[in-house]
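[1] 3D model of this:
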Amino acid sequence: MAADEARQFAMGRELPVGGEVIGSLHDEVQELAGLYVNRPLPTILGRLIGAQSTILSLLERRQTPNNARELYFLAAVIAGLLANAANDVSRPELAMTHARTAYLWADYTDHDGLRTWIRGLQSFICFWADRPRDALRYAELGAAPASATTGSATAWLFAGQARAWAALGNAGQAKAFLHKAETAQELARPDEVDNIGGLCTFSHPKYLYYAARALAGLPEEFAAAERFSIEAAEAYADPTQPHWDFTCLADSQISLALARASRGELDGVADSLRPVLALPPEHRIHDLVKTMHLVHRKLNSFDTPVSADLQEHIEVFSETSLRQVLG
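    Now for the predicted structure:
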């Protein structure tokens, strides 16, 4: 508390911004990007808004070119995190507003890795808004900056395209882009965006999760979807690992349920969904609710007490989600 009070005092003074202030803000943004993937949104939302307010207030003052670039870089990252937050509470239109602002600030920094990451973010938002064609369009817009960067955001673009093609029922394209994503992820060399960490990095476990989610939507690929889902869940099993992400873990377990439902294994579906259904409401973000709806529809193929019970639990899960928590 004392450290936070001192930081707020220093940043609130009408003094020239020096390296210590910029460094403190960078540390704050880096910490928030890491916390985003393993803490409930309500616990960090205030800090996200506060960080953005601080950065924008500093940008209203006269800055050196180097300081201005760094501040716009951090502003773009925070806007990206806020775009994710809006998506998590089922507000895709608000998410896109934050993402467009983030891209504008990324242009001010002339940072291709940041541009690529934000195009991936826009593609991500469109995918969860049931707009796979727009998801493909934004990913394609990211191709130009991606060609000029070495970071993992390029792999995110390809993985997003794989999921979009799967949503459109094109298994060939989905698998082709998964291969491109895997190759790009293996060849990636961390850039300034990757060094932020957390939500700004596309790791190998995240590739496994994307592959599972893409293939789980293709009935003929249930065996591969099950394999990737298990590998992804195992990769996210240890919450002490730096890449741990509760959303990716939960969604991988839902993908496993979808794959098992394709094989008619209702007991396997129940086992896969048990840890997801146990998540507290503040963890039940938009992405998880949407994927659970796919399981609900898949269970329409069965007419048993087990399938009916699972559908009732999914309905309760959806009615007590993060969106309801935040009103």
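[2] For the rest of this, base every contact and every neighbour count on C-alpha atoms.
    Will do.
[3] count of residues packed around Leu168?
    Residues lying near Leu168 (other CA atoms under 10 Å) number 16.
[4] Contact partners for the closest residue to it other than its chain neighbours?
    Residue nearest to Leu168 in three dimensions, not counting chain neighbours: Pro132, with 7.0 Å by CA to CA, 6 or more residues apart in numbering. When contacts are counted by CA atoms under 8 Å, 6 or more residues apart in numbering, Pro132 touches 126, 164-165, 167-168.
[5] Also Asp191?
    113, 149-151.
[6] hmm, 6 Å instead?
    When contacts are counted by CA atoms under 6 Å, 6 or more residues apart in numbering, Asp191 is found next to Gly151.
[7] Helices of the stretch 51-200 of the chain, start to end?
    For the stretch 51-200 of the chain, the helices defined by DSSP state H, counting those that start in this stretch occupy 65-88, 92-109, 112-128, 132-141, 143-146, 153-167, 171-187.
[8] Reformat those helices as JSON lines; add distance to Phe246.
    Formatted as JSON lines, those follow (distance: least, CA to CA, whole Å):
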{"stretch": "helix 65-88", "distance to Phe246": "13"}
{"stretch": "helix 92-109", "distance to Phe246": "20"}
{"stretch": "helix 112-128", "distance to Phe246": "17"}
{"stretch": "helix 132-141", "distance to Phe246": "23"}
{"stretch": "helix 143-146", "distance to Phe246": "27"}
{"stretch": "helix 153-167", "distance to Phe246": "18"}
{"stretch": "helix 171-187", "distance to Phe246": "21"}
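[9] winner for burial among those?
    Comparing those by mean neighbour count (mean count of other CA atoms under 10 Å), helix 153-167 ranks first with a mean of 30.
[10] Which other helices and strands does that helix contact?
    Applying 3 or more CA pairs under 6 Å, 6 or more residues apart in numbering; DSSP states H and E, one finds that helix 153-167 makes contact with helix 112-128, helix 132-141, helix 171-187.
[11] Before we compare anything, build this one as well:
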Amino acid sequence: MAVRRAKEFLLGADRERVGTDTLDLLDDEVQRLVAAYPREPLSAIWDDLLETQEQVFRLLEGGRVRPSQLRDLNVKGAVLSFLVAKGFNDMEVPHQAMTMTRVAAACARDAEHPGLIAFTDGLKSLIAYWSDKPADAYHYASKGAETAAGLQGTVGLWLLGLRARAAAVLGDEETVRTVNRHAASRRERVVHDDLDKLGGLFTYAPEKQLYYSVEAEVLLGHGDA
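    Down below sits the predicted model:
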């Protein structure tokens, strides 16, 4: 209770302009939540996730943000909205997940951050895939892969994995083979970017890439039990 009250005080203290302490506080919260998401039960972080997202939105809407701070806050808004959207999808509420993903995409576009824009297309593909809409999943993954084509981080590899998996469900074996070869080659040229350094769901490890590749093979009918 005391820590929460202190956060509220700090977030409201800069009545005219958002200060460095406020942004540092939000940085800490975003990093904590990104790290916690894959490791802790969703129920343990859900309230904090929604509260921190609300705090960022309140600052963006409040008119107290300097132009130099605007991009940073929009990046935070995109990251937090991505996690909330993933949470809704994990809770099997695809409509709300897709709506929140569009919010994340809007923040990513306002931040002019191609990596986050690509990530939101990837999440749209993921939501469509688990909603039994493989054609939509393929479309969103392809769109995101185009956005990420010139990026050096691992987001582009995730989009390729999503594209191969959707293609496998659609029975497009040639695309699966081509995309997986491209992904394997691209892995050798990866340079971790700001999203990879953020970690959690925002980096795509080699082990996860292997999982997606094998899953696509299984979906084509070439895997054993």
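[12] To Ala155 of structure 1, which of the helices and strands packed on helix 153-167 of structure 1 lies closest?
    helix 171-187 (4.4 Å; CA to CA).
[13] elements contacting the following helix or strand past that closest one?
    Counting by DSSP states H and E, the next helix or strand C-terminal to helix 171-187 of structure 1 is helix 204-216. Counting by 3+ CA pairs under 6 Å, 6+ apart, the packing neighbours recorded for helix 204-216 of structure 1 are helix 222-235, helix 246-262.
[14] which of those is buried the deepest?
    helix 246-262 (a mean of 27).
[15] Which strands or helices does it pack on?
    helix 204-216, helix 222-235, helix 266-277.
[16] okay if I get these as JSON lines plus distance to Lys180 of structure 1?
    Formatted as JSON lines, those follow (distance: least, CA to CA, whole Å):
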{"stretch": "helix 204-216", "distance to Lys180 of structure 1": "11"}
{"stretch": "helix 222-235", "distance to Lys180 of structure 1": "16"}
{"stretch": "helix 266-277", "distance to Lys180 of structure 1": "29"}
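[17] Distance from the chain centre to stretch 71-79 of structure 2, please.
    Here stretch 71-79 of structure 2 is found 12 Å from its chain centre; the criterion is CA atoms, centre = their mean, to the nearest Å.
[18] which outside residues touch it?
    104, 107-108, 111.
[19] Give me the aligned partner of Gly144 of structure 2 over in structure 1.
    Taking TM-score structural alignment for the superposition, Gly144 of structure 2 sits opposite Gly142 in structure 1.
[20] Touching, its match and Arg119? I think so.
    Yes - look at Gly142 of structure 1 against Arg119 with CA atoms under 6 Å: they come within range, at 5.2 Å.
[21] nearest to Ala184 of structure 2, of the contacts of stretch 71-79 of structure 2?
    Looking across the contacts of stretch 71-79 of structure 2 and measuring by CA to CA, the closest to Ala184 of structure 2 is Ala108, at 27.5 Å.
[22] Which residue in structure 2 aligns with Gly198 of structure 1?
    With TM-score structural alignment as the criterion, Gly198 of structure 1 matches Gly200.
[23] any idea how far its match is from Asp28 of structure 2?
    14 Å (CA to CA, to the nearest Å).
[24] which of the two has more neighbours?
    Gly200 (19 against 10).
[25] mind listing what that one touches?
    34-35.
[26] rewinding a little: how much space is there between the match of Gly198 of structure 1 and Val56 of structure 2?
    Taking CA to CA, one finds Gly200 of structure 2 at 20 Å from Val56 of structure 2.
[27] one step back: using CSV, please lay out the contacts of Pro132 of structure 1 together with distance to Leu294 of structure 1.
    As requested, the contacts of Pro132 of structure 1 are arranged in CSV below (distance: CA to CA, whole Å):
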residue, distance to Leu294 of structure 1
Cys126, 17
Ala164, 15
Trp165, 16
Ala167, 11
Leu168, 14
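[28] got the buried residues for stretch 31-47 of structure 2?
    33-35, 37, 42, 46 (16 or more other CA atoms under 10 Å).
[29] And those residues, which two are furthest apart?
    Within the buried residues of stretch 31-47 of structure 2, Ala35 and Trp46 form the most distant pair, 13.4 Å apart (CA to CA).
[30] and the match of Gly144 of structure 2, how many neighbours?
    Using other CA under 10 Å: Gly142 of structure 1 sits among 25 other residues.
[31] so who does it touch?
    Going by CA under 6 Å, 6+ apart, Gly142 of structure 1 touches 116, 119.
[32] Mind doing that once more with 8 Å?
    115-116, 119-120, 157.
[33] same question, Thr203 of structure 2
    Thr203 of structure 2 neighbours (CA under 8 Å, 6+ apart): 154-155, 195-197.
[34] Would you mind measuring from Leu159 of structure 2 to Val103 of structure 2?
    In terms of CA to CA, Leu159 of structure 2 sits 19 Å off from Val103 of structure 2.
[35] And for Gly153 of structure 2?
    Distance, Gly153 of structure 2 to Val103 of structure 2, using CA to CA: 23 Å.
[36] again with Leu73 of structure 2
    Counting by CA to CA, the separation of Leu73 of structure 2 from Val103 of structure 2 is 14 Å.
[37] Then Arg109 of structure 2?
    Counting by CA to CA - Arg109 of structure 2 and Val103 of structure 2 are separated by 10 Å.
[38] next one: Leu42 of structure 2
    Taking CA to CA, one finds Leu42 of structure 2 at 20 Å from Val103 of structure 2.
[39] What of Ala85 of structure 2?
    Taking CA to CA as the measure, Ala85 of structure 2 falls 9 Å from Val103 of structure 2.
[40] swap in Ala13 of structure 2?
    Distance from Ala13 of structure 2 to Val103 of structure 2, counting by CA to CA: 27 Å.
[41] next one: Val214 of structure 2
    Val214 of structure 2 is 32 Å from Val103 of structure 2, where distance means CA to CA.
[42] Kindly report the same for Lys143 of structure 2.
    With CA to CA as the criterion, Lys143 of structure 2 and Val103 of structure 2 are 17 Å apart.
[43] do the same with Glu173 of structure 2
    Here the criterion is CA to CA. By it, Glu173 of structure 2 lies 34 Å from Val103 of structure 2.
[44] Pretty sure Met100 of structure 2 sits against Phe82.
    Yes - Met100 of structure 2 is within contact range of Phe82, at 7.2 Å (criterion: CA atoms under 8 Å).
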